[in-house]
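1. Turn this into a model:
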Amino acid sequence: MNQVLVEICLRVRDIDATLDFYTNLFDFEVASRREFPEDKFDLIYLNSPGSNVQIELTYNYDAEPYNVGNGFSHLGVTVNDLEKMHDICKASKYETGELRGLAGGTPSYFFVTDPDGYRIEVKRAK
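-> Model (predicted):
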């Protein structure tokens, strides 16, 4: 049996801030948006160029703040120019860590945090 990862769901509180983060800081594109006002939630699906995995943003209208928890760690994306993306993220309003390398090696990644506290690991594309 073959399994294919197709989506990851993130629950978000401020849909406009979250869309700004994923579509303007990164190159994600809104694939579709479904609104369910009678049930008080929206679903927004984001495509990442070059990937078949979507991020499903679930926006519940009356939700209390979410606790990201300590079991979830991060999402990962790759970029062709790590240093340029790091500069872009550091110049943004989003919390951005320093460039790092595994075991003190050559810098190959950094973390940036989205408006809901989800950490995104940005890695150098191979």
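2. When you work out contacts or count neighbours from here on, use the C-alpha atoms and nothing else.
-> Will do.
3. The lengthiest helix in the chain packs against which elements?
-> Taking DSSP state H as the criterion, the chain has its longest helix at helix 82-91. Packed against helix 82-91 by the contact rule (3 or more CA pairs under 8 Å, 6 or more residues apart in numbering; DSSP states H and E) you find strand 109-113, strand 119-124.
4. at 6 Å what do you get?
-> Judged by 3 or more CA pairs under 6 Å, 6 or more residues apart in numbering; DSSP states H and E, helix 82-91 is in contact with no other helix or strand.
5. Go through that helix and flag the buried ones.
-> Across helix 82-91, burial judged by 16 or more other CA atoms under 10 Å covers 82-83, 85-86, 89.
6. Also stretch 48-58?
-> Neighbour-count burial for stretch 48-58 [16+ other CA under 10 Å]: 48, 54-58.
7. now swap in stretch 66-80 and tell me
-> Of all the residues in stretch 66-80, those buried under the rule 16+ other CA under 10 Å are Val79.
8. Here is the second sequence; please produce its structure so I can put it next to the first one:
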Amino acid sequence: MRLLHTMIRVGHLDRSIGFYTEVLGMRLLRRKDYPEGRFTLAFVGYGDESENAVIELTHNWDTAEYELGSGFGHLAIEVEDAYQACDAIREKGGQVVREAGPMKHGTTVIAFVKDPDGYMIELIQR
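-> Now for the predicted structure:
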């Protein structure tokens, strides 16, 4: 068994694909429209789905915005240098909401960025 993907609903698919590919450096792995259901699925990730967990971006054509709720926490991405990653994300228009630095009560260097729909992404320095 292995984790295949995490699905998040997005209000503007192209904007979200742009964030995950251009700002976070993932690849668009596949995208498919389902006209009868009025939705599109796009899968993004750092490697092929056969070997890596990915993110499924679900765009329901008639919904432009979602309430995120209080149950979901964040996605986490390992980075070589969290300080440098924050600078690069900011330069590409991404929103850093917690600058890189040691986590509270620990020594692991982390940072948080927010995607265009408000989902939090933790950067964890290797």
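9. before we move on, back to that, ok, residues contacting the longest helix of structure 1?
-> Helix 82-91 of structure 1 is contacted by residues 96, 124 when judged by CA atoms under 6 Å, 6 or more residues apart in numbering.
10. rerun that using 10 Å as the cut-off
-> With contacts defined as CA atoms under 10 Å, 6 or more residues apart in numbering, helix 82-91 of structure 1 is touched by 25-26, 79, 92, 95-99, 107-113, 122-125.
11. buried subset of these?
-> For the contacts of helix 82-91 of structure 1, a neighbour count by 16+ other CA under 10 Å gives the buried set as 26, 79, 96, 99, 107-113, 122-124.
12. Tell me the one of the residues you listed nearest Gly69 of structure 1?
-> Closest approach to Gly69 of structure 1 among these (CA to CA): Thr113, at 14.3 Å.
13. all strands for structure 2, in order.
-> Applying DSSP state E to structure 2 gives strands spanning 5-9, 27-34, 39-45, 54-60, 75-79, 95-102, 109-114, 120-125.
14. Please name whichever of those is nearest to Leu68 of structure 2.
-> Nearest of the strands of structure 2 to Leu68 of structure 2, taken as CA to CA: strand 5-9 at 9.2 Å.
15. I'd like the buried residues of helix 82-91 of structure 1 written out as TSV, with distance to Gly71 of structure 1 added.
-> Output for the buried residues of helix 82-91 of structure 1, formatted as TSV (distance: CA to CA, whole Å):
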residue	distance to Gly71 of structure 1
Leu82	27
Glu83	29
Met85	27
His86	26
Cys89	25
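16. Can you check which part of structure 1 stretch 75-86 of structure 2 sits on?
-> Per TM-score structural alignment, the counterpart of stretch 75-86 of structure 2 in structure 1 is residues 75-86.
17. distance between the ends of the matching stretch?
-> Terminal residues of stretch 75-86 of structure 1 lie 16 Å apart, using CA to CA, to the nearest Å.
18. swap in stretch 80-97 of structure 2?
-> Per CA to CA, the first residue of stretch 80-97 of structure 2 is 19 Å away from its last.
19. swap in stretch 86-104 of structure 2?
-> First-to-last distance for stretch 86-104 of structure 2 - CA to CA - comes to 18 Å.
20. Ok, stretch 93-110 of structure 2 next?
-> One end of stretch 93-110 of structure 2 to the other measures 19 Å (CA to CA).
21. contacting residues around Gly76 of structure 1?
-> Contacts for Gly76 of structure 1 (CA under 10 Å, 6+ apart) come out as 109-111, 119-123.
22. The same query, at a cut-off of 7 Å, please.
-> Residues near Gly76 of structure 1 by CA atoms under 7 Å, 6 or more residues apart in numbering: 120-122.
23. Having no further points to raise, I will conclude here.
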